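Novice: Quick one: sequence plus predicted model below, questions after.
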Amino acid sequence: MRISTVTMYEQGVSAMNRQQADFTQVGQQIASWKSVVNPSDDPRAASRAVGVSQSLAVNEQQESSRTSARNSLSQEESVLNSVSDAIGSAKSLVVQAGNGTLSDADRESLASDLEGAYETLIGLGNTTDGNGTYLFSGYQDNAKAFSRTDGGDGVDTISYEGDQGVKKQKIDAERSMNTSDTGSDVFMKFSSGSEYIAEAGEDNTGNMTFSGPDVVDPQADRYGEAFTINFSVDGDDITYEAYDDDGNTVDVPYEEGKSITSNGVRLTLEGKPEDGDSLTVTPGGDMNEQQASLFKTIGDTINALRQPVETDADQAALDNTLSTASRKLDASLDNVLTTRASVGARMNELDALDDVGGNREIAYEQTRSDLVDLDYNSAISDYMLSQVGLQASQKSFADIQQMSLFQYLN
């Protein structure tokens, strides 16, 4: 069989092209440190590598979200720590104000100190982050959480202007986390299960004071319900309304210094009430925002301290205000500490998810490496073999070119 010169040339060039392609491919692999440079090199591995890369990108995004959430929670935790300190300072001043030897001037000085704590708390309630976003305004990022209205002769009235929206951030595939708390929940709420709090009626005129309330019978039929004790005075006869075992209101003779028990809660009363005086006893967790407002508690105390004490009734009103304020400040502090504990728990969860995300990233990286990364030693060996094969095909082509009878006819 005869083989034409064109055929030999074509076969030689084809062989050199194949060797050149193999040599170039191995060179690209070595240069990129990848065994799959183009999807055509290994379609299955390339496809799986794309999926793994997407999973890595999602994992990185979730890591970024956790960092953002941690920054928000860290700032809130710092503010809550300052709020706790301010409440502690206010409680100390309230206890100090209960000293019966203080003069009006002394109480005015304490009121000024308490007003400093009051202003500090307002400032903390309106804290912003580095972007000018208010921490405690809910979704109302650009609005102050708390506004103030001129209180006339007293301290300003503070109102919550944010909403009840709680910001959330997706921090893992199946987990979204609250990254903030509303100002109403932090500054105007008591935790469920808070102690009972007693408040004297605003129109009381007697010199009666109270201590407590203390829980004595949590199994009582009406335990956990708010109630009001109303006093009636007819000459020397003083009675008050209370609930009997059947839940009916009955008139009970009042004896100074003797405890009063109703709904499983006991109060000890001193002094004498006037007709129409009252006491309201409410579980802390049932109090509305107005009753539980930290700002109102301190504001009412400041106003009370600035009132001159001239009669026994004035002293009783002050003592009752301080007693109520002390209970409310304790309940406010418990609520802030509960919120702070929640923030800490969320930050701990972020740390745990970071560990999980880090392990997941390592696994993804290893999977992608197994699919597309290069075995460098094997690649060098293939590179040398390809180079030898290319050189051999070039030498063969050159030798074949010399295989012609015309060279021997000279």
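Specialist: Structure's in. What do you need?

Novice: hey, let's count contacts and neighbours off CA atoms from now on
Specialist: Fine.

Novice: what sits against the residue lying closest to Ser89 once chain neighbours are set aside?
Specialist: Closest residue in space to Ser89, ignoring its immediate chain neighbours: Ala117 at 7.1 Å, by Cα to Cα, 6 or more residues apart in numbering. Counting by Cα atoms under 8 Å, 6 or more residues apart in numbering, Ala117 touches Ala86, Ile87, Ser89, Ala90.

Novice: mind checking which helix or strand Thr24 is in?
Specialist: If you go by DSSP states H and E, Thr24 is part of helix 5-32.

Novice: Past the longest helix anywhere in the chain, which element shows up next along the chain?
Specialist: The residue-count maximum for a helix in the chain (DSSP state H) belongs to helix 312-372. From helix 312-372 onward toward the C-terminus, using DSSP H and E, the following helix or strand is helix 376-401.

Novice: returning to that earlier point: write the ChimeraX selection for whichever of the contacts of Ala117 are buried.
Specialist: Here is the ChimeraX command that selects the buried residues among the contacts of Ala117 (16 or more other Cα atoms under 10 Å):
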select :86,87,90
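
Novice: related to what we said a few turns ago, which helices and strands sit right next to the longest helix of the chain?
Specialist: Secondary-structure packing of helix 312-372 (3 or more Cα pairs under 8 Å, 6 or more residues apart in numbering; DSSP states H and E): helix 43-97, helix 183-187, strand 196-200, strand 209-215, helix 294-305.

Novice: Kindly reformat those as JSON lines containing distance to Ser14.
Specialist: As requested, the helices and strands packed on helix 312-372 are exported to JSON lines (distance: least, Cα to Cα, whole Å):
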{"stretch": "helix 43-97", "distance to Ser14": "25"}
{"stretch": "helix 183-187", "distance to Ser14": "78"}
{"stretch": "strand 196-200", "distance to Ser14": "95"}
{"stretch": "strand 209-215", "distance to Ser14": "99"}
{"stretch": "helix 294-305", "distance to Ser14": "88"}
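
Novice: and the comparison structure, right after this:
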Amino acid sequence: MRVSTGMIFDSGVNSIQQRTTSLLRTQQQISSGRRMLTPSDDPVAAARALEVTQSKEINAQYVTAQGNAKSSLGIMDGQLSSTSDLLVRIRELTVQAGNAALSPADRKSIAAELRARFDEIVALANSTDGAGQYLFSGYQGNNKPFAGNVDDGVGYIGDDGQRTLRVSGSRALPVSQSGNDVFMRIKNGNGVFVTGLPGERSTNATQLRVEGYNITNATPPDTGTLELRFWTDTGDVLGGGANAVYYDLVDGAGNSLYTGTPSTTGAGGSYTNPYTSGTPISLSSVVPLFDFGAEVVLTGTPQTGDTFTLVASAGSLSATATSLAASGARATIDAGTVSDPVKWTSEGNSGNLEVRFWVDVAGAVGGAGTEGATYYDLVDGDSGKSLFTGNASATGGGGSYTHAYTSGAAINFNSLAAAYNPPSNDFGASVKVTGIPASGDSFTVRSGSDPLGNGYFVTAPKMTSVDNMGSGIIGTGEVLDQTKWNSPNNSRQLEVRFWKDPTDISTNAPTYYDLVDTVTERSLFTDTTSTSGGLGNTYTHTFKSGDPVVFSGLAAPYDDFGITATIQGTPASGDVFSIRDSTTESVFGTLSNLIQGLEATVGATGSTGNASLHNILGFALTNLARVADNILRVRADIGTRLSEADDLGAVSDNLNLQFESTLSGLQDLDYAKSITDLARMQTELQAAQQSFIKISGLSLFNYL
């Protein structure tokens, strides 16, 4: 084979270039520390390295998210820790407020500090995570969750969600909290039921019922019919106290059986016998001719003008209500209707209206023959002015009660004074009241879209607060068996009511109590209508301060409700304590009730004032303990999440080491082998270069 000079040169050059390329590649590998300089060096390893690198980068993102989550959770825990510290101070102030040695000025100062603490808790509840996101607003991180004050209450504007951060491939860690869960929805009382003072009650007349009779003369004389009439001494003319109720027995001629003269109210009149619900009214020994030989027992609250017709027959007596809704509610109101929404929302309508009633016993409005007629007035609850006259609402002749009432007829909010809705004098609405209202009965008509209403306003009996007069203080209560408390026979709207026998004037006269289902007004001891004194008396259990009031051994079907409540002090006759299912109450509501209650009792004196104060403080301390427990629960949950973030951080660190180890195995260079290869390649290159020089210098002429 002939080898040309060109072939020799080409072969030498190619050999040198190949060795140079290999040398340079090895030098690059050594300088970079990488075995693969391009994917083509090892396609399988390169693909695997790409996957591992992506996983490592995702893991790095999780590590960043874990750090952010720990930061947010740490801030949240710190703010709740500050809240717990504030609650400790608030509880100290609450306990201090109960010190009997404090002056009204001292308690006023405590209330002022509590107001400042209230604002601090609102500020803590509106904390952010440092990036402008609110911690306690649920999903709505950009919305300030809480707004309000002590007097108007605090509202929550967030939701029930929790914002999350993805901190691992399978875990999204919550980094916010619902303000409802932390500050708003806190079980009050002992978590099962809550004890309390009597709440608001209707100011309207209550039902008056005949409970029974005691017959002592089986053959009474033929006396015809009598009337049992009632009168309320609103002005305390007889000295028995404002609004004391008296009764008279009247014959067919209109004469009082007690005086033999025409029946009249007021000073010097014939209504001189005080009425007590449940106490028998004797029909004997009044006037011998009219001796029925009997007693009648009524319960409830009579109003001026209430009348019962009494008829005797051999061995029996009947009493029929003739001037009130017999055995039914006195008066009820419907939901009302709006015929013109534009008029209802007019500027002249305050949205806080009342329908008030008055019984014209003397016929001052309609004159002779209208005695006992009922009239109504429409009143602006904000100003107290009559919508009919524009002046202050007033009864009597010349007053604003000029519209005759008819049960079931529409009461229209029109023909009003120009001052309220110029120029139409019409609110475009009406309500219907049925039954027999008593003087002073009132129904509220208030604007609102509550589902209980008609979409424009809500009607209801006017309510007023009721205060205990004794020194009784009720505790939190104890749950012995929650299953029994949840019995279907338990309405969970119960009251402990107290009564003293007015006929027992001894120094140590006992106080009795009854346990009452307020839904049915039935005694749990007897399953009959709760009645104090007289026939059917249900106040049969003697009260002793400090002894548990046990809700067991009750009449069927109640039997046993599995709870007890302890009351200290001396309740007065008529005092009431409520026992209801636990509901949720916000920390702001608890503090607001405490502050306002403390401010309201600053001037209270005597055992009644002290009892009211201690009940308020006791309820507040109980609920504050529940708030503190709830904060601890949330903090424990946050601590769990912080611990989880730490654990996930450790896992991420281990994963990162594994990824680096895998990448090292796929990409890193074997320095010992590469350096040896580099030395060999340098020698080979030098040899190739020297050989090329010598071979390229050879010629046939060298051998001639």
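Specialist: It's in. All figures in this text were calculated on a predicted structure; none of them were measured in a lab.

Novice: quick one: TM-score?
Specialist: The pair, once superposed, lands on a TM-score of 0.89 when counted by TM-score structural alignment, normalised by the length of the first structure; 399 aligned residues with a Cα RMSD of 2.8 Å.

Novice: mean deviation of the strand or helix carrying Ala105 of the first structure from the second structure?
Specialist: Element membership of Ala105 of the first structure, judged by DSSP H and E, is helix 104-125. Its matched residues in the second structure lie on average 1.3 Å from helix 104-125 of the first structure after superposition (mean Cα distance after the TM-score superposition for the first structure).

Novice: Check stretch 81-93 of the first structure too.
Specialist: Looks like 0.7 Å for stretch 81-93 of the first structure (mean Cα distance after the TM-score superposition for the first structure).

Novice: burial measure for Lys170 of the first structure, as a count.
Specialist: 16 (other Cα atoms under 10 Å).

Novice: what's the answer for Leu698 of the second structure, then?
Specialist: Neighbours of Leu698 of the second structure using other Cα under 10 Å come to 11.

Novice: Also Ser699 of the second structure?
Specialist: 10.

Novice: What lines up with it in the first structure?
Specialist: Using TM-score structural alignment as the criterion, Ser699 of the second structure maps onto Ser404 of the first structure.

Novice: Quick check: the gap between that match and Lys395 of the first structure.
Specialist: Per Cα to Cα, to the nearest Å, Ser404 of the first structure is found 16 Å from Lys395 of the first structure.

Novice: ok, now Thr128 of the first structure?
Specialist: Separation of Thr128 of the first structure from Lys395 of the first structure (Cα to Cα) stands at 77 Å.

Novice: So the two - more neighbours on which side?
Specialist: Set Thr128 of the first structure next to Lys395 and count neighbours by other Cα under 10 Å: Thr128 wins out with 20 against 14.

Novice: Quick check: closest non-adjacent residue to Arg222 of the first structure.
Specialist: With Cα to Cα, 6+ apart, the residue lying closest to Arg222 of the first structure is Asn263, at 4.9 Å.

Novice: picking up where we left off before, list the buried residues in the helix or strand just after the helix holding Ala105 of the first structure.
Specialist: Going down the chain from helix 104-125 of the first structure, the next helix or strand is strand 146-149, by DSSP H and E. Using 16+ other Cα under 10 Å as the burial criterion, the residues of strand 146-149 of the first structure that qualify are Phe146, Ser147.

Novice: Repeat that for stretch 1-14 of the second structure.
Specialist: Gly12.

Novice: returning to what we had before: who are the packing partners of the helix holding Thr24 of the first structure?
Specialist: helix 376-401.

Novice: Give me the buried positions along the helix it packs on.
Specialist: Ala379, Asp382, Tyr383, Ser386, Gln387, Gly389, Leu390, Ser393, Gln394, Phe397.

Novice: Now do the same for the third one: its match in the second structure.
Specialist: Using TM-score structural alignment as the criterion, Tyr383 of the first structure maps onto Leu678 of the second structure.

Novice: pretty sure Ala65 of the second structure contacts Thr164?
Specialist: No. The criterion here is Cα atoms under 8 Å, and Ala65 of the second structure misses it with Thr164 at 10.0 Å.

Novice: Out of the buried residues of helix 376-401 of the first structure, flag the one nearest to Leu110 of the first structure.
Specialist: Ala379 (82.3 Å; Cα to Cα).

Novice: Quick check: chain neighbours aside, which residue is closest to Asp547 of the second structure?
Specialist: Sequence neighbours aside, Thr566 is the residue nearest to Asp547 of the second structure in space, at 6.1 Å (criterion: Cα to Cα, 6+ apart).

Novice: Measure how buried that neighbour is and give me the count.
Specialist: Neighbour tally, Thr566 of the second structure, other Cα under 10 Å: 17.

Novice: one step back: check the mean deviation of the longest helix of the first structure from the second structure.
Specialist: Helix 312-372 of the first structure sits 1.1 Å off on average (mean Cα distance after the TM-score superposition for the first structure).
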